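S.K.: I'll drop the sequence and a predicted model, then ask my questions.
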Amino acid sequence: MCIHGYTWSIPFTNNDGVLIADSLTVCGFVPLQGPGYRPDHTVRLHRGEITARFADSTPIDTNLLEAALAMPRTERRTGLTIPGNVPSDMLMLWLATHLDAGFTRLAVAEDLDTGLLQRPTGWDAATLIRDDSLAHHRTRKLNLDQDGTSLFEFDVHAYGPHAKDLADTLADLVITWDTPPATPAFN
């Protein structure tokens, strides 16, 4: 299954007429090919340093994004930390399915990297673009924990006139992803 450019293997079990996902596996090693293949629409920004990949939406006026990237950065920390040996691919699926309109993925060309955006490792950065602003998810390395394991915090960097709103939207989704579901209370 391809969701906003991320490819997953999701087996389902029929449970009384309801399909239940048994597990989720990232399948990034081979891109989808053949019938049903839809290429990403890519847009190069900041003199080719940044590539925005639009899998399921139409990109906006790139002049607005160039102007946004020239504005001061807004940062929003989530307070959510994970050990470096814990995969965060489920967060990418969560963001891809909850951001809807405006979801894209950002990559930074290593040979053109000016440091404007943190170059994502592994996955392209989940990004929210709306009109003249953008916010992207990133991981920030923290100190080692008491066991000597590297810790990382999820945070958001945003640019443009509506940077704060987009940073809050994206950061709030990351925090919600980490919030355990409510359990029903019975009297």
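M.R.: Perfect, I can see it now. Numbers count the residues shown, from 1 in each chain.
S.K.: going forward, measure contacts between C-alpha atoms and count neighbours the same way
M.R.: Will do.
S.K.: tell me, which strand in the chain spans the most residues?
M.R.: Secondary structure assigned by DSSP state E gives strand 133-144 as the longest strand of the chain.
S.K.: for the one helix or strand residue 75 maps to, packing partners?
M.R.: When elements are defined using DSSP states H and E, residue 75 is found to belong to strand 74-83. For strand 74-83, the helices and strands in contact under the criterion 3 or more Cα pairs under 8 Å, 6 or more residues apart in numbering; DSSP states H and E are strand 150-159, helix 163-177.
S.K.: Going by neighbour count, which residues in that strand are buried?
M.R.: Taking 16 or more other Cα atoms under 10 Å as the neighbour-count basis, strand 74-83 is seen to contain the buried residues 74-78, 81-83.
S.K.: helix, strand or coil for the residue nearest the centre of the chain?
M.R.: Residue closest to the mean C-alpha point of the chain, counted by Cα atoms, centre = their mean, is residue 126 at 1.8 Å. The three-state assignment at residue 126 reads strand, by DSSP: H, G, I helix; E, B strand; the rest coil.
S.K.: The structure to be compared is supplied as follows:
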Amino acid sequence: MPATSTANADQARQDMVDTLLRLQTEWNMTPISARVEEVLRKVPRHAFVPEASLAEAYETDYAVPIRRAEDGLITSSMSAVRVQAMMLDQAGLEPGMRVLEIGSGGYNAALASELVGPAGEVTTVDIDADVTGRARRYLDATGYGNVRVVTRDAEFGVAEFAPYDRIIVTVRAWDLPPAWTAQLAGGGRLVAPMRLRGVSRTVAFDLADDGHLVSRPDHHLTVFVPMQGAGAHEERGIAVQGEDIALYDVEESVDVAALRAALHGPRAEFWPGVEFVYPDRMHLWTAAHADRHATLHISGDVVEHGPAGRVAQRPTPVVLADGGSVAVRAKRATGGGRFETGVFAYGPHGREAAEHYVDILRAWAKRKDTMARIEVWPSGTPDADLPEDRVRVLDKPHTRTVLSWP
């Protein structure tokens, strides 16, 4: 790269970190650690995505596409630096640690290599040979030839270099395969983007003495490309109105025609006086406490002009009822930049769903400052061995995930 271009890239990298720090202050977020800031200022992010412009490579909240399927769907990307910094701090990498990264872009492995130092080890694994091939090339070209790059289905980990002090998963994991926990060292930590009844959360888990995983109190909303291979899980939505309105994470049969008619019909509004704060935490609370929960995906145009206007967020958690009825969370301004959360009720039984939703929101208002505790146990664990204060148990092929609010 010419000297001028190198200087431009160096400046773009410093500007990226400065912007990230400023935004974290403005948004009242926990600032990145000094060690993570240092490596972000050092590792040339643009060198791992040469197809992107400098502006794209160093945008703080932009995930750079690396590989797409034939239908255009992104199957691999370099995560936004905001998310990478957050996950590295969640992982708490220290010099001398052994790290397994699941999902290979190269850049994140280089950051991890800097954090664990020459006495540490970093292994990155991906199922796609094209992805690992480019990761290998760019790691070598930037001086990180010490990072191991492995091509295989990450569902089974990389046992030959285990145990790992930290495992960082950079793809969306619908379930946590037993190999990951088995390959953690005692007292190790797993950081993974999970799907919890339709809610996306990146969670840092510590490995307990009895072998189950216990979340640390710093999980965050993130969006990742889904896992491929044996751990793949297809999330299929129910089209309600073309591509404008769809229902996901449904656990029951739905009368789509009745639901469509309900959303275009009259609605009742309920405003229980609950402030709209911490919406992501509120979503997880709702998902755990609602009897008939689903997630409504609505296009921007429909939010502005369609039948379900003024929804609280997109996607939005909803509560279903019989006859195509539904209760949708909404919000309205109360002045001074503050908002109130409420519920829109649609359909013949919408009021019943809305009353249930309002009870959930009122209970949330008393616990809004409390982060959920998320624990993951092996499938087959008896109910008697699960925490007594559990609110919701999510059963999947490999695990039983327990949600509670201590």
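M.R.: Perfect, thanks for sending it. Just so we're clear, the structure is a prediction, and the values are computed from it rather than from any experiment.
S.K.: May I have the TM-score of the superposed chains?
M.R.: The TM-score (TM-score structural alignment, normalised by the length of structure 1) is 0.77; 171 aligned residues with a Cα RMSD of 2.7 Å.
S.K.: before we move on, back to that, what sits against the residue nearest to the centre of structure 1?
M.R.: 92, 95-96, 103-106, 136-137 (Cα atoms under 8 Å, 6 or more residues apart in numbering).
S.K.: by contact count, what packs against the helix or strand following the strand holding residue 75 of structure 1?
M.R.: Downstream of strand 74-83 of structure 1, the next assigned helix or strand under DSSP H and E is helix 89-98. Here helix 89-98 of structure 1 is seen to pack against strand 2-3, strand 125-130, helix 163-177 when contacts are counted using 3+ Cα pairs under 8 Å, 6+ apart.
S.K.: quick one: buried residues of the last one?
M.R.: For helix 163-177 of structure 1, a neighbour-count test (16+ other Cα under 10 Å) marks 163-164, 166-168, 170-171, 173-174 as buried.
S.K.: Quick check: the two most widely separated of those residues?
M.R.: Using Cα to Cα, the buried residues of helix 163-177 of structure 1 span at most 16.4 Å, a distance reached by 163 and 174.
S.K.: surely residue 131 of structure 1 meets residue 64?
M.R.: Yes - with contacts defined as Cα atoms under 8 Å, residue 131 of structure 1 counts as touching residue 64 at a distance of 7.4 Å.
S.K.: okay, the helices and strands packed on strand 74-83 of structure 1 in TSV with distance to residue 34 of structure 1 next?
M.R.: Conversion of those to TSV gives the following (distance: least, Cα to Cα, whole Å):
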stretch	distance to residue 34 of structure 1
strand 150-159	36
helix 163-177	33
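S.K.: Show me the one of those that comes nearest residue 38 of structure 1.
M.R.: Proximity to residue 38 of structure 1 (Cα to Cα) singles out helix 163-177 among these, at 26.0 Å.
S.K.: re earlier: residue 142 of structure 1 is nearest to which of the helices and strands packed on helix 89-98 of structure 1?
M.R.: Among those, the nearest to residue 142 of structure 1 by Cα to Cα is helix 163-177 (17.8 Å).
S.K.: equivalent range in structure 2 for that closest one?
M.R.: Using TM-score structural alignment, helix 163-177 of structure 1 lines up with residues 350-364 of structure 2.
S.K.: Which position in structure 2 pairs with residue 67 of structure 1?
M.R.: Under the alignment defined by TM-score structural alignment, residue 67 of structure 1 is paired with residue 261 of structure 2.
S.K.: same check, this time on residue 36 of structure 1
M.R.: When the two structures are superposed using TM-score structural alignment, residue 36 of structure 1 falls opposite residue 231 in structure 2.
S.K.: Any figure for the gap between its match and residue 178 of structure 2?
M.R.: Taking Cα to Cα, to the nearest Å as the measure, residue 231 of structure 2 and residue 178 of structure 2 are separated by 11 Å.
S.K.: Give me the distance between the residue lying closest to residue 260 of structure 2 once chain neighbours are set aside and residue 223 of structure 2.
M.R.: Residue nearest to residue 260 of structure 2 in three dimensions, not counting chain neighbours: residue 240, with 5.9 Å by Cα to Cα, 6 or more residues apart in numbering. Separation of residue 240 of structure 2 from residue 223 of structure 2 (Cα to Cα) stands at 23 Å.
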